[in-house]
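Undergrad: Return atomic coordinates for the entry below.
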Amino acid sequence: MKIIGLDVGSKTIGIAVSDALGLTAQGLTTLKWDENDIRSADIALKEIITNHEIGKAIVGLPKNMNGTIGERGQASERYAKHIEDTHEIPTVLWDERLTTVAAERVLLEADMSRKKRKKVIDKMAAVMILQSYLNQK
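TA: The predicted model follows:
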């Protein structure tokens, strides 16, 4: 069973997918979506879930540094519930503190331009969220 990792932002959703054995995460794509229309990414996400035979979703949960859950975390919780209800796969909320910062650092070390980093940062954050989950299994 493959697992999908999601870095849910207000305008984009970074997507990563595990290999069939659940050992490694690979960046797949970034979906544009409208957070105010929770269904706006449903068709594209359904296609990915079907094509990659996804059995579980790991949704990044952006907690505050003190461990509390703020507005962004609540949005991720709502989206995880929506995925379960709409796509009928279980979701796991995964602490994503500092994944975007770590992704940015990796891309800076790769000497990637700011314009290119902006295009792949969410996908890279999704890889880090999913890989972190896979490492803890």
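
Undergrad: hey, let's count contacts and neighbours off CA atoms from now on
TA: Noted.

Undergrad: what distance separates the longest helix along the chain from the centre of its chain?
TA: Ranked by number of residues, the top helix in the chain under DSSP state H is helix 114-136. Averaging C-alpha positions (CA atoms, centre = their mean, to the nearest Å) puts helix 114-136 8 Å from its chain's average.

Undergrad: Could you also give me the structure for this second sequence? I'd like to compare it with the first:
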Amino acid sequence: MTQKIAALGLDIGRKRIGVAGCDGTGLIATGITTIESKSFADTLSQLQAIIEERGVSLLVVGLPYSMDGSIGFQARQVQKFSKRLSAALHLPIEFVDERLTSYYAEQMMIEQNVSPSRNKGLIDRKAAALILQQWLEDRRKTIKAKTTEQPENS
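TA: Got it, this is the predicted structure:
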């Protein structure tokens, strides 16, 4: 029996937080909502409601590395905020490289004839889904690699 996956993907920005969830099998991530960041307490209560409703046990946060792979100012801000969320929600966090996720989300919208400039919240939700999808795929690869490794001298 496979373990149910209850992760929440977050695309944390200065004004908004895109939120995505996954099906219990861990195959597909989808955008859930976008939280307008009014205050930490407000953000916390909105996330808490989603976490309780979905039985979430892990936060997957997109970390905006610089294009050269370094951790810049914005990434440090996201780390700081995420650690605060993690402590307040009593949930572990894992970070995923989120470079270009917002760009890809915008491109997906353009292909669907949806205006990115008029739908910033949708971009954030889609970016959160891309972040969570990347984590799910990396997790599957890791599990597959572990199950195919056989110890030579068991």
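
Undergrad: count of residues packed around whichever residue in the first structure pairs up with Arg84 of the second structure?
TA: In the first structure, the residue matched to Arg84 of the second structure (TM-score structural alignment) is His82. Other residues near His82 of the first structure come to 16 when the count uses other CA atoms under 10 Å.

Undergrad: In which helix or strand does His82 of the first structure reside?
TA: For His82 of the first structure, the host element (DSSP states H and E) is helix 71-87.

Undergrad: Which part of the second structure matches the very next helix or strand once past that helix?
TA: Read in the C-terminal direction, the helix or strand following helix 71-87 of the first structure is strand 91-95, with elements assigned using DSSP H and E. Residues 93-97 of the second structure are where strand 91-95 of the first structure lands when matched by TM-score structural alignment.

Undergrad: That stretch vs the first structure, mean deviation?
TA: For stretch 93-97 of the second structure, the mean distance to aligned residues of the first structure following superposition is 0.6 Å (mean CA distance after the TM-score superposition for the first structure).

Undergrad: List the buried residues in that stretch.
TA: By neighbour count, with 16 or more other CA atoms under 10 Å as the criterion, the buried positions of stretch 93-97 of the second structure are Ile93, Phe95, Val96, Asp97.

Undergrad: Equivalent analysis for stretch 41-60 of the first structure, please.
TA: Taking 16+ other CA under 10 Å as the basis for neighbour counts, the residues of stretch 41-60 of the first structure that come out buried are Ala41, Leu45, Ile48, Ile49, His52, Ile54, Gly55, Lys56, Ala57, Ile58, Val59, Gly60.

Undergrad: residues contacting the equivalent of the fifth one over in the second structure?
TA: In the second structure, the residue equivalent to His52 of the first structure is Arg54, according to TM-score structural alignment. Contacts here follow CA atoms under 8 Å, 6 or more residues apart in numbering; on that basis Arg54 of the second structure touches Ala6.
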